[in-house]
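Student: sequence plus the predicted model coming up.
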Amino acid sequence: MAEVPVPEPGPGQVRVRVAASVVHPVDLMIRSGRFPAPLPTGLPYTPGWDAAGTVDAVGPSVAGFTIGDEVIGFSPWLQTTVGAHAEYVVLDAAWLTSAPAGVPATAAATLPTNGLAAAQALDLLALPAGSTVLVTGAAGQVGGFVLALARAAGLHATGLAGAGDREFVESLGAAYLSRSDTPTGTFDAVIDLAVVGPALLDLVRDGGGYVAASPPLRPEPVRGIRTFALEVLPDGARLAELVKLVDSGDIPLRVADVYPFTDAAAAHERLAQGGHRGGVVLVP
């Protein structure tokens, strides 16, 4: 923990008093020096992608938000060094949207990063209704959102997950494949969140689509297959669409554990242990 000045919002920005944020696997990579891309210079900086909280101050030229509004949003902190693992965070208003109604901040905080990752993965593929998609890591946070969004879009999803996750995968309308078995079948697209690797291209039809979990993992196209890589971008409007699906019950929000900021190291350790099904959440 460190004391820093309370940030002030500039034009087009709002300050959020953070009620909850989330620790992600990429945070473990960054903290341990295993992140495969350049990091911001000039330590210390504050990490944290997700913000759920209350608008505390509004900068000039902001429309749509007032002090006291409950909001959620995504902070691209690797570019801005403005992370959400803090009591206050200043974000562009365009990166925020109203929080889901009646949902605790600890649950609402699990939506921005992982929900946008799932939505943007499907947006890259642009699959028509009725298409088939294989999702690896289907019981993880992003994977669960992909299954929910695929169902809402009229896609036929198949989820590759552990034996204990069968009920969850099938509850989201997806077919289940055990990760202990060699995946088989032919699909219009694959979203490889578990980093099974380019061998999955063999399961994609000619001219289909493939989404890798990060840019370094994107394979070269073969047989006319379009290949993409996830790079999550802040998008308040897209996030608002996801909130509507939370409000309607189409997207479940899952929380595994909640830690105070003072126990952030323990939260990192819990995430590193694996085996959790839901977000590992930090609260001030």
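Tutor: Sure, I can see it.
Student: alpha carbons only for contacts and neighbour counts from here, please
Tutor: Noted.
Student: what about G33, how many residues nearby?
Tutor: G33 is surrounded by 10 other residues when neighbours are defined as other C-alpha atoms under 10 Å.
Student: any idea how far L193 is from it?
Tutor: Counting by C-alpha to C-alpha, to the nearest Å, the separation of G33 from L193 is 21 Å.
Student: then A237?
Tutor: Using C-alpha to C-alpha, one obtains 24 Å as the distance from A237 to L193.
Student: quick one: the strands in the protein?
Tutor: Along the chain, the segments classed as strands by DSSP state E run 13-23, 50-58, 70-74, 88-92, 96-98, 132-136, 156-161, 175-178, 187-192, 204-212, 226-229, 255-260, 279-283.
Student: with respect to L245, which of those strands lies nearest?
Tutor: strand 96-98 (13.0 Å; C-alpha to C-alpha).
Student: helices or strands up against that closest one?
Tutor: With contacts defined as 3 or more C-alpha pairs under 8 Å, 6 or more residues apart in numbering; DSSP states H and E, the secondary structure elements packing on strand 96-98 are strand 70-74, helix 236-247.
Student: put this next to the first one:
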Amino acid sequence: MRAVIVRSFGGPEVLEIAEVPTPVPGPGQVRIRVTAAALNPADLYTRSGGLAEAGLMPVRDLIGIGWDVAGVVDETGPGTTGFAPGDEVIGLSDRLDVPLGTHADFVVLDATSIAPAPQGISPIEASTLPLNALTAAQSLDHLALEPGRTLLVTGAAGAVGGFAVELAAAQGIRVVATAAAADEPLVRKLGAEFFVPRGARLGEAVRTLVPGGVDAAIDAAVLGAEALDAVRSQGAFVALVGGGEPRPLRGIRVSNTWIRADGTRLARLATLAESGALTLRVAETYPLDRSAAAHRRLGEGGLRGRVVLVP
């Protein structure tokens, strides 16, 4: 089978479409025939060596690429329950030290890392759900905000930010969103009550809308101290990138969301997507053998939706 791998870190040119043995599922695992696999910034950092430099993964001779997947169960390992060949599923590969990722013809995942695919939604769209929606959901879990509380979401027009706005608004949380000025109609449609255009002095702008500052922030745009300034004293702040968390000034509780696969939670998110409560956005699609072009496009920025690889 084919798989996207890197043997050395660098730009998109280091990506290789290699012929490798088809993986075999072990106990409690399933093998998925990949129908679509979203491309995320984490994949760019894996390829470039950024995650290795940060100490998040070891340097190996061969490293697989890809976190998100939508596909069909092809084979189950010994003792695996809950899924059978032919089942349409979505899933998340959350381990960094793996020789094969989801950007391949087949991938093996733990059965606890997958969920039934959302019905009535294309696999291309469904593949954009796992990493980004789970990151947003787990970030909100860290904050544990009650209905009526206020939340700042930076990068609200992005994949994680958009899901965070929708999930928070559905919980009765009042959302202040920041993004490019042209994205205001989008983020308000997603559920934001307030909007601050990118480039504004964020702390002052937010405090004009919410006197004293918001109760919490999810910093999807990695603004750090600038976003922290918009949070009230003794509030809460969630960073999404290792090293992107600011100092916990003014008694603010600062934490980082280290994403983990969770098939049960992913199933609930898939149900929300089925009902239209979560908006799945695809920017562009590429065949697997054009992975380098897909990486270049994502690296250019300006997308409102995910790039998806289609084997």
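Tutor: Arrived safely, thanks for sending. A quick note: this is a predicted structure, and the numbers were derived from the prediction, not measured.
Student: overlay them and tell me the TM-score.
Tutor: Scored by TM-score structural alignment, normalised by the length of the first structure, the superposition of the two chains gives a TM-score of 0.96; 284 aligned residues with a C-alpha RMSD of 1.3 Å.
Student: which one of A237 and L193 of the first structure is surrounded by more residues?
Tutor: Neighbour tally, A237 of the first structure and L193, criterion other C-alpha under 10 Å: the higher count belongs to L193, 23 against 13.
Student: that one -> the second structure?
Tutor: Residue correspondence, TM-score structural alignment: L193 of the first structure in this structure matches A220 in the second structure.
Student: over to H276 of the first structure?
Tutor: The pairwise alignment with the second structure assigns H276 of the first structure to L303, based on TM-score structural alignment.
Student: now do the contacts for its match.
Tutor: If you count contacts by C-alpha atoms under 8 Å, 6 or more residues apart in numbering, L303 of the second structure has them with G158, A283.
Student: and what of the one 5 residues further on?
Tutor: In this structure, V308 of the second structure makes contact with A36, A37, A38, L39, I124, S127, T128, V282, A283, E284, T285, Y286, judged by C-alpha under 8 Å, 6+ apart.
Student: tell me how far the aligned partner of A229 of the first structure in the second structure lies from F163 of the second structure.
Tutor: In the superposition onto the second structure, A229 of the first structure corresponds to N256 when matched by TM-score structural alignment. As for N256 of the second structure, its distance to F163 of the second structure is 17 Å (criterion: C-alpha to C-alpha).
Student: with neighbour numbers in mind, choose between the two.
Tutor: Each of N256 of the second structure and F163 had its neighbours counted (other C-alpha under 10 Å), and the higher figure belongs to F163 (25 against 18).
Student: contacts only, for the more buried one.
Tutor: N132, A133, A136, L278, T279 are the contacts of F163 of the second structure under C-alpha under 8 Å, 6+ apart.
Student: ok, now with 10 Å
Tutor: Taking C-alpha atoms under 10 Å, 6 or more residues apart in numbering as the contact definition, F163 of the second structure lies against 129, 132-137, 156-157, 169, 190, 277-280.
Student: G10 of the first structure now?
Tutor: Here G10 of the first structure is in contact with V58, G59, P60, S61, V62, V90, L91, D92 (criterion: C-alpha under 10 Å, 6+ apart).
Student: that one matches what in the second structure?
Tutor: Under the alignment (TM-score structural alignment), G10 of the first structure pairs with G26 in the second structure.
Student: how near is its match to V160 of the second structure?
Tutor: G26 of the second structure sits 32 Å away from V160 of the second structure when distances are taken as C-alpha to C-alpha.
Student: counterpart of T136 of the first structure in the second structure?
Tutor: Under TM-score structural alignment, T136 of the first structure pairs with T154 in the second structure.
Student: tally of neighbours for that match?
Tutor: For T154 of the second structure, the tally of surrounding residues (other C-alpha under 10 Å) stands at 28.
Student: give the aligned equivalent of A236 of the second structure in the first structure.
Tutor: With TM-score structural alignment defining the correspondence, A236 of the second structure maps onto G209 in the first structure.
Student: ok, now L129 of the second structure?
Tutor: Residue pairing (TM-score structural alignment): L129 of the second structure is matched to L111 of the first structure.
Student: if I look at its match, how far off is D181 of the first structure?
Tutor: When distances are taken as C-alpha to C-alpha, L111 of the first structure and D181 of the first structure turn out to be 30 Å apart.
Student: same question, R34 of the first structure
Tutor: Using C-alpha to C-alpha, one gets 29 Å for the distance from R34 of the first structure to D181 of the first structure.
Student: same deal with A148 of the first structure?
Tutor: Shown here: A148 of the first structure relative to D181 of the first structure, a distance of 23 Å by C-alpha to C-alpha.
Student: between the two, who's got more neighbours?
Tutor: Taking A148 of the first structure and D181 together and counting by other C-alpha under 10 Å, A148 has the greater number of neighbours (26 against 10).
Student: test my guess that the more buried one contacts S171.
Tutor: Yes. With contact defined as C-alpha atoms under 10 Å, A148 of the first structure and S171 form a contacting pair (9.4 Å).
Student: residue ranges for the helices of the stretch 1-150 of the first structure, please.
Tutor: With DSSP state H, counting those that start in this stretch as the criterion, the stretch 1-150 of the first structure has helices at 25-32, 77-80, 105-108, 112-125, 141-152.
Student: quick one: the longest one to the second structure mean distance?
Tutor: By that I understand helix 112-125 of the first structure. Superposed on the second structure, helix 112-125 of the first structure shows a mean distance of 0.6 Å to its aligned residues (mean C-alpha distance after the TM-score superposition for the first structure).
Student: and the angle for that helix with strand 187-192?
Tutor: 150 degrees (axes from the mean of the first three to the mean of the last three C-alpha atoms, to 10 degrees).
Student: so which elements touch helix 112-125 of the first structure?
Tutor: Applying 3 or more C-alpha pairs under 10 Å, 6 or more residues apart in numbering; DSSP states H and E, one finds that helix 112-125 of the first structure contacts strand 13-23, strand 50-58, strand 70-74, helix 141-152, strand 187-192, strand 204-212, strand 226-229, helix 236-247.
Student: adding distance to A129 of the first structure, write these out as JSON lines.
Tutor: Shown next, in JSON lines, are these (distance: least, C-alpha to C-alpha, whole Å):
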{"stretch": "strand 13-23", "distance to A129 of the first structure": "32"}
{"stretch": "strand 50-58", "distance to A129 of the first structure": "30"}
{"stretch": "strand 70-74", "distance to A129 of the first structure": "28"}
{"stretch": "helix 141-152", "distance to A129 of the first structure": "9"}
{"stretch": "strand 187-192", "distance to A129 of the first structure": "11"}
{"stretch": "strand 204-212", "distance to A129 of the first structure": "14"}
{"stretch": "strand 226-229", "distance to A129 of the first structure": "18"}
{"stretch": "helix 236-247", "distance to A129 of the first structure": "18"}
